[in-house]
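> sequence plus predicted model, see below.
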Amino acid sequence: MYPLSRTDSRDTDSIQQRQKGELEYLVFPKLEETGVVEHLFTTRTGGVSNGIYSTMNLSFSRGDDLECVRENYRRIGEVLGTDPEHMVASKQTHTTNIHLVTKADAGNGITRPSVYDDIDGLATDIPGIALVTFYADCVPLYFVDPVHRAIGLAHSGWRGTVAGMGACMVRYMQEHFNSRPEELVAAIGPSICVDCYEVSEEVAEQFREGFPEDVLQPGKAPGKYQLDLWKANQSILLRVGIPPEHMAVTNVCTCHNPEYLFSHRASHGQRGNLAAFLMLKES
């Protein structure tokens, strides 16, 4: 198994590597402990794509061979106990828009073109439908309501984070599923770490209010800052009422593991996409 680089030694069991054949993937034990979901976060291993997409690319829109991408989804489906016809994805555009997934959405964006765009969050209470969101440095946010049996999955780059995507998802689940923040279990997934994520003064200014001071650190050049998206998203989830003991926070950086995880920054844009998967089990 790949020697995964972690940014620190805190709670190394918060996210774990698993393997099925050649396919390696990452899971959160805290989500597994709910007993109501199947989930994973992909790595670059175990697929059939080649070149800059090797091997487990899950993007249909970056120039990869489409048959290879379809086979990659089929292999992920085997791990989850489902198939691509029961997966749902959307085109992400760094919004806080959330779509309520129903049975009619099955296959959207995977086995057929997406009928909706500008969606960065998916939520459902339908068992057997796998929610899918895409990454190559941005932050995946997983939400599980084991009481009301509902789930949410959100993509949160710096724009989504400063707009409070995590809080938007919690409020959405409250409205649609009667979820209570104190009953939710959440995970902040693999993404770019503070040491690798340099931002401009313009971006930094948007994080100076409403976030802990230490989400920004001095950059390596004048007018630059290091942005801690993990801490920023954690603060959002804490403020909205998710207990710290119900939260898993990654210490796995995409940019520190470019041979194992796609990173837009490390590859200068020459890459495929990772994906987060989250599915309610059949009761």
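That came through, no problem. Numbering: from 1, shown residues only.

> can we go C-alpha only for contacts and neighbour counts from here?
Fine.

> elements contacting the biggest helix by length in the chain?
Using DSSP state H to define each element, the chain has its longest helix at helix 66-80. On a contact count with 3 or more Cα pairs under 8 Å, 6 or more residues apart in numbering; DSSP states H and E, helix 66-80 meets no helix or strand.

> packing partners of the helix or strand just after that helix?
Using DSSP states H and E, the next helix or strand after helix 66-80 towards the C-terminus is strand 87-88. Using 3+ Cα pairs under 8 Å, 6+ apart as the contact criterion, the elements in contact with strand 87-88 are strand 130-135.

> what distance separates the next helix or strand after the strand it packs on from the centre of its chain?
Sequence order places strand 139-145 as the next helix or strand after strand 130-135, per DSSP H and E. The chain centre lies 7 Å from the centre of strand 139-145; the measure is Cα atoms, centre = their mean, to the nearest Å.

> can you check what angle separates the following helix or strand past strand 139-145 from strand 130-135?
For strand 139-145, the following helix or strand on the C-terminal side (DSSP H and E) is strand 150-156. Strand 150-156 and strand 130-135 are oriented at 10 degrees to each other (axes from the mean of the first three to the mean of the last three Cα atoms, to 10 degrees).

> putting a second one here so we can go through both:
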Amino acid sequence: MQLNHMEQKEKNGVSYLTFPVFDHYPQLLHSFSTRLGGVSQGEFESLNLNFRPGDARENVLENYRRICDAVGYSFDGLVSSAQDHHTVLRRVTNAEKGIGFTRPRDMPSVDGLYTNVPGITLVTSYADCVPLYFFDPVKRVIGLAHAGWRGTVQRIGEIMTNTLQKEFGCNPQDLLAAVGPSIGPCCYEVDDVVRDQVMQHEDLIPLELMKELGGGKYLLDLWECNRRILVLSGIPDQNITVGEVCTKCHPELFFSHRLMGDKRGGMTAMMALKEAHSFDS
């Protein structure tokens, strides 16, 4: 697979992707997982990071231990979202460590996580939807948001930007953002229901975001849609990286709901601030 804006890394057989722009910051850890390097079998092979029926919970937890070891995350600091395609964001503190892993989820709807606490590992889940990464190197704040088409048209990227500004005093001009691997404009076919939702956002110039296929079907560019939302929320265009990696096009690396249906595993976006004593020299 040709990567123009991301880098594929591997440790102990665990393969994951990162953004070079974030790799420049020693206080930051981040990744987008692939399906390579885990212990799950069959349709979940092998690095399944979604607690889906059919895969043993102990397999998924072992997969998390493996990617934590590969990237450098604290397994004890994992905190999961509870995604349902809305725009609820959750501020994560030490009190939330373990939620979704060693502790049950305690909220029914969380499509975005953010924190300024080192040692916490934010985790959001994917199998074609768009992961949005946020990092403020000035305030040392991170965030992850899950943007399917519903989250996109509800402008979850703008909501996250505004929330970080309100909660931590972040200046959008300082924010670095990235659009991670997801179904691309080459493969994301939608119907008139989705098209009509996108068309309501005139400031995004929606006709540029869709290619008509005929029969009430369209190809939608969620990458560009989210990029424009981030720009309109105040993040400079030069501070935004679009990974341009399509999950449906690469089943050898990713699980894809559009390609595989429900018989599949899932990937994660993960992000953490390092403890001060663990910064690389």
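Perfect, I can see it now. This is a predicted model, so every value here is computed, not measured.

> can you calculate the TM-score here?
After superposition, the two chains reach a TM-score of 0.94 (TM-score structural alignment, normalised by the length of the second structure), with 273 aligned residues with a Cα RMSD of 1.1 Å.

> before we move on, the earlier item: list the buried residues in the longest helix of the first structure.
Neighbour counts over helix 66-80 of the first structure (16 or more other Cα atoms under 10 Å) mark Cys68, Val69, Arg70, Glu71, Asn72, Tyr73, Arg74, Arg75, Ile76, Gly77, Val79, Leu80 as buried.

> can you check stretch 105-116 of the second structure too?
Arg105, Ser109, Val110, Asp111, Gly112, Leu113, Tyr114, Thr115, Asn116.

> show me what Glu212 of the second structure lines up with in the first structure.
With TM-score structural alignment as the criterion, the equivalent of Glu212 of the second structure in the first structure is Pro218.

> how many other residues sit next to its match?
13 (other Cα atoms under 10 Å).

> same check, this time on Ala127 of the second structure
Count around Ala127 of the second structure with other Cα under 10 Å applied: 25.

> swap in Leu131 of the first structure?
27.

> kindly state which residue of the second structure is aligned to it.
Checking TM-score structural alignment: Leu131 of the first structure goes with Leu122.

> residues contacting its match?
Leu78, Val79, Ser80, Ser81, Leu113, Tyr114, Gly143, Leu144, Ala269, Met270, Met271, Ala272 (Cα atoms under 8 Å, 6 or more residues apart in numbering).

> Ala154 of the first structure too?
Contacts of Ala154 of the first structure by Cα under 8 Å, 6+ apart are Asp120, Gly121, Leu122, Thr133, Pro140, Leu141, Tyr142, Met165, Gly166, Met169.

> also Asn233 of the first structure?
Asn233 of the first structure is in contact with Thr161, Gly164, Gly166, Ile188, counting by Cα under 8 Å, 6+ apart.

> ok, which pair from those residues is furthest apart?
Gly164 and Ile188 (13.7 Å; Cα to Cα).

> wait, Arg265 of the first structure touches Cys255, no?
Yes: here Arg265 of the first structure reaches Cys255: they are 6.8 Å apart, a contact under Cα atoms under 8 Å.

> residues bridging contact with those two, i.e. touching both?
Joint contacts of Arg265 of the first structure and Cys255 (Cα under 8 Å, 6+ apart) are Asp137.
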